[in-house]
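Chemist: Sequence isn't available, so here's the structure alone:
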């Protein structure tokens, strides 16, 4: 997909347990950051020292996170955001990084989007001190949008349709090498259908084999699912509105192979985004609109660790929290973020425009 400005294809474990427990015990008290009274989640800004938009994010822990964005930028922190190290790949200043997946504080894989050779994948095993370009797209018809990994070896990357079908790239060695998978098990794409490279969450996985991809830009916003690491896919329609190149499902999150949340809407400023969230309880075969969705377009979503009910959604106009697995949402912050990710120890991070990065903190009432 092209950049968001173009119309066609835009677009410590204890701490965690205490935090989630506090929210679930007092669901009516989540406060909007900056307002007095109440308790609940709020973003603690961690200045990254850049002004680029950071749509790629990988939360490793409360202390360690990677972000990636425009002008070939990759940054890493290992001290909870107090300091950030510029570990951008040499010579990448002309690239648009939109997704980054990290296995730990030293190993990460980053994706640059764009038509043809602009779509590239880089890998580091030494915390970004050195990078290896492991894939450069040779097909001018392909446009890669996002990445996901099942474990530290097996992963996939998603391209917009080529010859009428979404294209899937696969690695079995942690991103050192990649190959295009056969498309015989991929259903036909709709006219104008594409993924949104808005948050690195248009392709997500859960467990060792299940993966889902989100679409928009066509008559219907859909979610495709594969139970065999991307070889064969089934299709489900979502209730999130589409019918326009700027509308559809922008991000997915699955906490296991059955329970998923989809968010999206219309990314254009000022445009309404009714039914901006939906939920699935059957692995993505069926989707229901949230009874009380976020009030506007949302581009990123993440389940809170060690909770079967709590999740966060983010977008340019705010952050929303659900405490009932996506059925209802309420706004808990008004800052602008494009993507959100949570680590197993409870470290939740968000990033977005103008170099914005933050880590979730929990305030008592």
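Modeler: Good, I have the coordinates. Not measured: the values here are computed from a predicted model. Numbering: from 1, shown residues only.
Chemist: rest of the way, CA atoms for contacts and neighbours
Modeler: OK.
Chemist: ok, the residue nearest the centre of the chain to residue 16 distance?
Modeler: Residue closest to the mean C-alpha point of the chain, counted by Cα atoms, centre = their mean, is residue 201 at 2.8 Å. Shown here: residue 201 relative to residue 16, a distance of 23 Å by Cα to Cα, to the nearest Å.
Chemist: do residue 323 as well
Modeler: Distance, residue 323 to residue 16, using Cα to Cα: 15 Å.
Chemist: Okay, one more to line up with it:
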């Protein structure tokens, strides 16, 4: 029953940009929530439920709501104002891990167990060649962080204690990176997991936009080309979403506003071994994606120029909203959140 409700809700989602008239009563739509932080761009989003969500963004900013976005508490780590948070993974309303990006020591991981009242810096990068992009967890203890290639191979950090400690995994199981290949720290979704051991990472910048897959928590990887265009530092796969270990979506394109993004989405039905282009892709660059909970066919994709929906598992997409968002996340209790520039945060409501 939940799957049917979700599918109907997405199919009926109406265009509701911030400047538009309110949607008709009862129609699902993005409802903007005032964060009180118009100067912050939130590329990190962790939706825990319809009531609880975490945001991570520029200026070392971390916000948390526990009342569905009616109010937001600034729980930023002390002394982090110079950092750029691009990803947050939350286990509940009290426990979360955030990732700061950048070269050298700018790449850091912080962890809280008390809703952001206090934070512990659990990792600080000391390799000047490393630059970390995304976090992802398999469960409350096991997680990975992805970094751009160092000495020709993507760098992977691993934790087995919920982010308290981290270690760099051996590089031998990672295939060589392409010239110019890297990850995109655009939405916290360049590294995603499904189940207890499967993980995928997205790339761009090289001759081909690739997705790498590991079935053993990051120890060994295989690489597959996608049909999403690359060949330029601004092009590639920016976000992945898997509803199980077989069915996944990839979205991306060219993030430059003056450049087109043809073939900006692809789909896999075999765990990333092969990828097919969407028959009708989103019309522009998209940086975030999420499956609707309990649905086998419906998902959202977001970017600076709008939100798109698929109701046929990624084969075709149609634009639903023209508001700017960088990332999207949905929860099992049917809560979907989106976040982006100028402090924009919204929850799907009806």
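Modeler: Sure thing, it's come through. Because the structure is a prediction, the values reported are computed rather than measured.
Chemist: Could you find the closest non-adjacent residue to the residue nearest to the centre of the first structure?
Modeler: Here the nearest residue to residue 201 of the first structure in space, its sequence neighbours aside, is residue 251; by Cα to Cα, 6 or more residues apart in numbering that works out to 4.7 Å.
Chemist: corresponding residue for the one you found in the second structure?
Modeler: Matched to the second structure by TM-score structural alignment, residue 251 of the first structure sits across from residue 239.
Chemist: doesn't residue 203 make contact with that match?
Modeler: No. Using Cα atoms under 8 Å, residue 239 of the second structure is not in contact with residue 203, being 9.0 Å away.
Chemist: which neighbours do the two share?
Modeler: When contacts are counted by Cα atoms under 8 Å, 6 or more residues apart in numbering, residue 239 of the second structure and residue 203 have residue 190 as shared neighbours.
Chemist: quick revisit: show me what the residue nearest to the centre of the first structure lines up with in the second structure.
Modeler: By TM-score structural alignment, residue 201 of the first structure lines up with residue 189.
Chemist: ok now do its match, which residues does it touch?
Modeler: Going by Cα under 8 Å, 6+ apart, the list of residues near residue 189 of the second structure reads 134, 238, 239, 240, 241, 288, 289, 327.
Chemist: Looking at those, which two lie furthest apart in space?
Modeler: In the contacts of residue 189 of the second structure, the most distant members under the criterion Cα to Cα are 134 and 289, with 14.4 Å between them.
Chemist: host element of the residue nearest to residue 201 of the first structure?
Modeler: Assessed by DSSP states H and E, residue 251 of the first structure sits inside strand 247-254.
Chemist: Strands of the stretch 1-150 of the first structure, start to end?
Modeler: Per DSSP state E, counting those that start in this stretch, the stretch 1-150 of the first structure carries strands over the ranges 40-45, 56-59, 65-69, 73-77, 85-86, 96-102, 108-115, 120-124, 132-136, 143-149.
Chemist: Out of the ones you listed, which gets nearest to residue 186 of the first structure?
Modeler: The stretch from the strands of the stretch 1-150 of the first structure with the least distance to residue 186 of the first structure (Cα to Cα) is strand 143-149; that distance is 16.2 Å.
Chemist: Quick one: average offset of that closest one versus the second structure, please.
Modeler: Comparison of strand 143-149 of the first structure with the second structure after fitting gives an average deviation of 0.2 Å (mean Cα distance after the TM-score superposition for the first structure).
Chemist: which one in the second structure is aligned with residue 114 of the first structure?
Modeler: If you follow residue 114 of the first structure across to the second structure using TM-score structural alignment, you land on residue 102.
Chemist: Pull the number of nearby residues for that match.
Modeler: 20 (other Cα atoms under 10 Å).
Chemist: Which residue lies closest in space to it, excluding its sequence neighbours?
Modeler: Of all residues beyond its chain neighbours, the one nearest residue 102 of the second structure is residue 131 (5.5 Å), with distances taken as Cα to Cα, 6+ apart.
Chemist: Show me what the one you found aligns to in the first structure.
Modeler: Match for residue 131 of the second structure (TM-score structural alignment): residue 143.
Chemist: ok, that match touching residue 120?
Modeler: No. The pair residue 143 of the first structure and residue 120 fails to qualify as a contact (Cα under 8 Å) at a distance of 9.8 Å.
Chemist: Need the overlap of contacts for those two.
Modeler: Counting by Cα under 8 Å, 6+ apart, the residues touching both residue 143 of the first structure and residue 120 are residue 113.
Chemist: ok, back up a step: ok, the residue nearest to residue 102 of the second structure touching residue 99?
Modeler: No. Under the criterion of Cα under 8 Å, residue 131 of the second structure lies out of contact with residue 99, with a separation of 11.1 Å.
Chemist: give me the number of residues near the counterpart of residue 222 of the first structure in the second structure?
Modeler: Matched across to the second structure, residue 222 of the first structure falls on residue 210, judged by TM-score structural alignment. Applying other Cα under 10 Å, we find 30 other residues in the vicinity of residue 210 of the second structure.
Chemist: And residue 210 of the second structure, how close does it get to residue 135 of the second structure?
Modeler: 18 Å.
Chemist: quick one on the thing from earlier: work out for me the element the residue nearest to the centre of the first structure sits within.
Modeler: Assigned by DSSP H and E, residue 201 of the first structure falls outside every helix and strand.
Chemist: for the one 4 residues further on, same thing?
Modeler: Counting by DSSP H and E, the secondary-structure element that holds residue 205 of the first structure is strand 203-206.
Chemist: Show me what the helix or strand that comes right after that strand packs onto, helices and strands only.
Modeler: Proceeding N to C from strand 203-206 of the first structure, the next assigned helix or strand is strand 210-214, under DSSP H and E. With contacts defined as 3 or more Cα pairs under 8 Å, 6 or more residues apart in numbering; DSSP states H and E, the secondary structure elements packing on strand 210-214 of the first structure are strand 203-206, strand 222-226, strand 247-254.
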